[in-house]
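Novice: this one's structure only:
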C-alpha cells in the first residue's frame, strides 16, 4: 500500500486513515460532488484524495492541512454531515452518512446503483437485500442494527445482475484463472487472478473509455479502469506499466498495460474485475470464448511458480494478510 495521507474524517480528533474506511469513502464522494477528483472511491486516503481535499480547503480559504476536520466538514455543506450512525437513514435522506452507507453496502457486495450520498430507490433495494440476507427485519431503514451487521457480518450477496443482458467481454488473457470470484479459501475475492509472466501485455476486453489509469493506494497498485455501457466497468490491477490514459477510447484487444506485481501482490499476475454500477460481479458469465490477447504474443511460460494472491489488506474485497510480495502462502 502507498503512504496514506493524514486525512481524518472525524469531527473530533483527526487520525490518519490507514485502511479502507466508509468515512474516507464519504469524503471522496463529497469531494467528487464538489467538482474535484479524488480518484476511485475506494475508502483509502491516498495521494489523490489528499490533493483533492487540499484543493477544496484552498478554494474555501480554510487551513490547508489535508485533514477533514470540523471546519472542512461544515464547508462541504450537506455532503459533510451528519456523521454515520447519528440517525436512521431511510428513503429520501441525503448526506455524508448515506454516502458511507452506500460504500459499506458496496464492499459487502450489495451495490446501491451509485455512490452519491442520496438514499434513493437503488439504496433502498440494496439495504433490503442486505437485511434479508443478514436475517434482520426487512424495513429498508438503515438504523443501528443494520449498520452493526454491515460492519461485522460476511453474507453471500444476492445477485443483482444476470448474464442475460446484452453486455459481453472478451477474456482478458488466454490462460486459465487461478483464484476465482466469491469466497475461495473463505475470503472475499472480487475478481479473477490470471498467472502470467512479468511484462506480458494486457488488453482491454471490450469497447469503452478509460476512466482511471494510475496508482491505487488501496492494494491494486497500477490500475486501469475501463468504463463500458450500461454501468459496466472492467478493472485491470497490479500492472507493471500503464500504456493508456484517462479519456482514451479502447476496444477489445487494445493494449492498456503490462502484467506486474505492484500494490499488494505475491507475484506477477493480472487481477481482473467486472463491476456494474460500482459493484463487483462474477466476470465468468460475461466472458466470451475469444481472448482479447489472441493477437498479442506472450513470451515465456504462462504459469506462475505458485498460485498468487492478489491483495493483502484485511478488508472485504481482498485476500488474507498471509499474502506478501515475493512469497506465496
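Specialist: Looks like it came in fine. All values derive from a computational prediction rather than experimental measurement. Residues are numbered from 1 along each chain as shown.
Novice: contacts and neighbour counts: CA atoms only from here.
Specialist: Will do.
Novice: In terms of secondary structure, what does the strand ranked longest in the chain contact?
Specialist: Criterion DSSP state E: the longest strand present in the chain is strand 232-242. The helices and strands touching strand 232-242, judged by 3 or more C-alpha pairs under 8 Å, 6 or more residues apart in numbering; DSSP states H and E, are strand 221-227, strand 255-259, strand 269-276.
Novice: could I get those as a markdown table with distance to residue 182 and mean neighbour count?
Specialist: Putting the helices and strands packed on strand 232-242 into a markdown table (distance: least, C-alpha to C-alpha, whole Å; neighbours: other C-alpha atoms under 10 Å) gives the following:
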| stretch | distance to residue 182 | mean neighbour count |
| --- | --- | --- |
| strand 221-227 | 20 | 25 |
| strand 255-259 | 23 | 24 |
| strand 269-276 | 12 | 26 |
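Novice: another one to put next to it:
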C-alpha cells in the first residue's frame, strides 16, 4: 500500500494553544484519547474516549484555545450524560469541548470570543473521578466530523 505525502497544515491553520496552563497539568493512565477500561466492569471491557483528560487543581482557569463562537454553554445536569458543566466552541474547521468545569460556564451560547477568553475553571462536576479538564477536539470539514487526539492536534495545529 502506498500513501501520498503527509498533509502539512499551513501557518494560518495553526490556531490552537493549550486551554490550561500546562505547568499545572498531570496525566494518569487511562486519561488519554482512545480505548480505556470502564470503571467497575469486568476486565476486557473498554469504551472509546474521544477526549484527553488533563489533571489540574480545582479552580485552574480554562481558556478558549483559539478564536471561537460559543456553540453550547451547559450547566451540569443538562445534555451530555456525565459531562458536568461544559462548553463547546466552534472554530473555523473545528469543534472543541470542555467538560467537568467547576462552575456554570462563564460564556453564553452565541458569544463570539477571542483566543484566551476565560470560559471556566477546572473541576469535577458530572461523572468525574477527580479534578480535571476533559478536552475534546473534532475536525469538521465537508459535512464530516472526525474526533482527533488533542495531543496530535497540538502537534499539528498548535501555535508556535
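Specialist: Noted; the coordinates are in hand. Small disclaimer: the values here were computed from a predicted structure and weren't measured.
Novice: Indicate which one of the helices and strands packed on strand 232-242 of the first structure is closest to residue 147 of the first structure.
Specialist: strand 269-276 (23.4 Å; C-alpha to C-alpha).
Novice: Look up the average distance of that closest one to its aligned counterpart in the second structure.
Specialist: Aligned to the second structure and superposed, strand 269-276 of the first structure gives a mean residue distance of 0.7 Å (mean C-alpha distance after the TM-score superposition for the first structure).
Novice: Can you name every helix or strand that that strand contacts?
Specialist: Using 3+ C-alpha pairs under 8 Å, 6+ apart: strand 269-276 of the first structure touches strand 192-195, strand 232-242, strand 279-281.
Novice: Let me have the ones you listed in CSV, extended by distance to residue 266 of the first structure.
Specialist: Output for those, formatted as CSV (distance: least, C-alpha to C-alpha, whole Å):
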stretch, distance to residue 266 of the first structure
strand 192-195, 11
strand 232-242, 10
strand 279-281, 22
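Novice: which residues are in contact with the very next helix or strand once past the longest strand of the first structure?
Specialist: Per DSSP states H and E, the first helix or strand lying C-terminal to strand 232-242 of the first structure is strand 249-250. Outside of strand 249-250 of the first structure, the residues within contact range by C-alpha atoms under 8 Å, 6 or more residues apart in numbering are 204, 206, 207, 208, 209, 210.
Novice: Show me what the second one lines up with in the second structure.
Specialist: This means residue 206 of the first structure. Aligned counterpart of residue 206 of the first structure in the second structure: residue 66 (TM-score structural alignment).
Novice: how much space between the closest residue to its match other than its chain neighbours and residue 8 of the second structure?
Specialist: Nearest residue to residue 66 of the second structure, sequence neighbours excluded (C-alpha to C-alpha, 6 or more residues apart in numbering): residue 115, at 4.0 Å. For residue 115 of the second structure, the distance to residue 8 of the second structure equals 23 Å [C-alpha to C-alpha, to the nearest Å].
Novice: Mind checking which of those two has more residues around it?
Specialist: Neighbour count, other C-alpha atoms under 10 Å: between residue 115 of the second structure and residue 8, residue 115 has more, with 15 against 9.
Novice: show me what contacts the residue mapped onto the more buried one from the first structure?
Specialist: When the first structure is aligned by TM-score structural alignment, the residue opposite residue 115 of the second structure is residue 252. Applying C-alpha under 8 Å, 6+ apart to residue 252 of the first structure gives the contacts 170, 203, 204, 205, 206, 207, 292.
Novice: what about 6 Å?
Specialist: For residue 252 of the first structure, the contact set (C-alpha atoms under 6 Å, 6 or more residues apart in numbering) comprises 204, 205, 206, 207, 292.
Novice: Shared with the second structure, which of those residues?
Specialist: Shared contacts between this structure and the second structure among the contacts of residue 252 of the first structure (both residues aligned by TM-score structural alignment, their matches' C-alpha atoms under 6 Å) comprise 204, 205, 206, 207.
Novice: The first structure: which residue goes with residue 52 of the second structure?
Specialist: Aligned counterpart of residue 52 of the second structure in the first structure: residue 192 (TM-score structural alignment).
Novice: what's the closest non-adjacent residue to the aligned partner of residue 102 of the second structure in the first structure?
Specialist: The equivalent of residue 102 of the second structure in the first structure is residue 240 (alignment by TM-score structural alignment). Closest residue to residue 240 of the first structure apart from its sequence neighbours, by C-alpha to C-alpha, 6+ apart: residue 260 at 3.9 Å.
Novice: For that neighbour, give its distance to residue 57 of the first structure.
Specialist: Counting by C-alpha to C-alpha - residue 260 of the first structure and residue 57 of the first structure are separated by 36 Å.
Novice: ok, now residue 75 of the first structure?
Specialist: Counting by C-alpha to C-alpha - residue 75 of the first structure and residue 57 of the first structure are separated by 9 Å.
Novice: and what of residue 248 of the first structure?
Specialist: Here the criterion is C-alpha to C-alpha. By it, residue 248 of the first structure lies 31 Å from residue 57 of the first structure.
Novice: With neighbour numbers in mind, choose between those two.
Specialist: Higher neighbour count among residue 248 of the first structure and residue 57: residue 57, with 21 against 14, using other C-alpha under 10 Å.
Novice: Would you agree residue 127 of the second structure is in contact with residue 82?
Specialist: Yes. The pair residue 127 of the second structure / residue 82 is scored as a contact, 4.3 Å apart, by C-alpha atoms under 6 Å.
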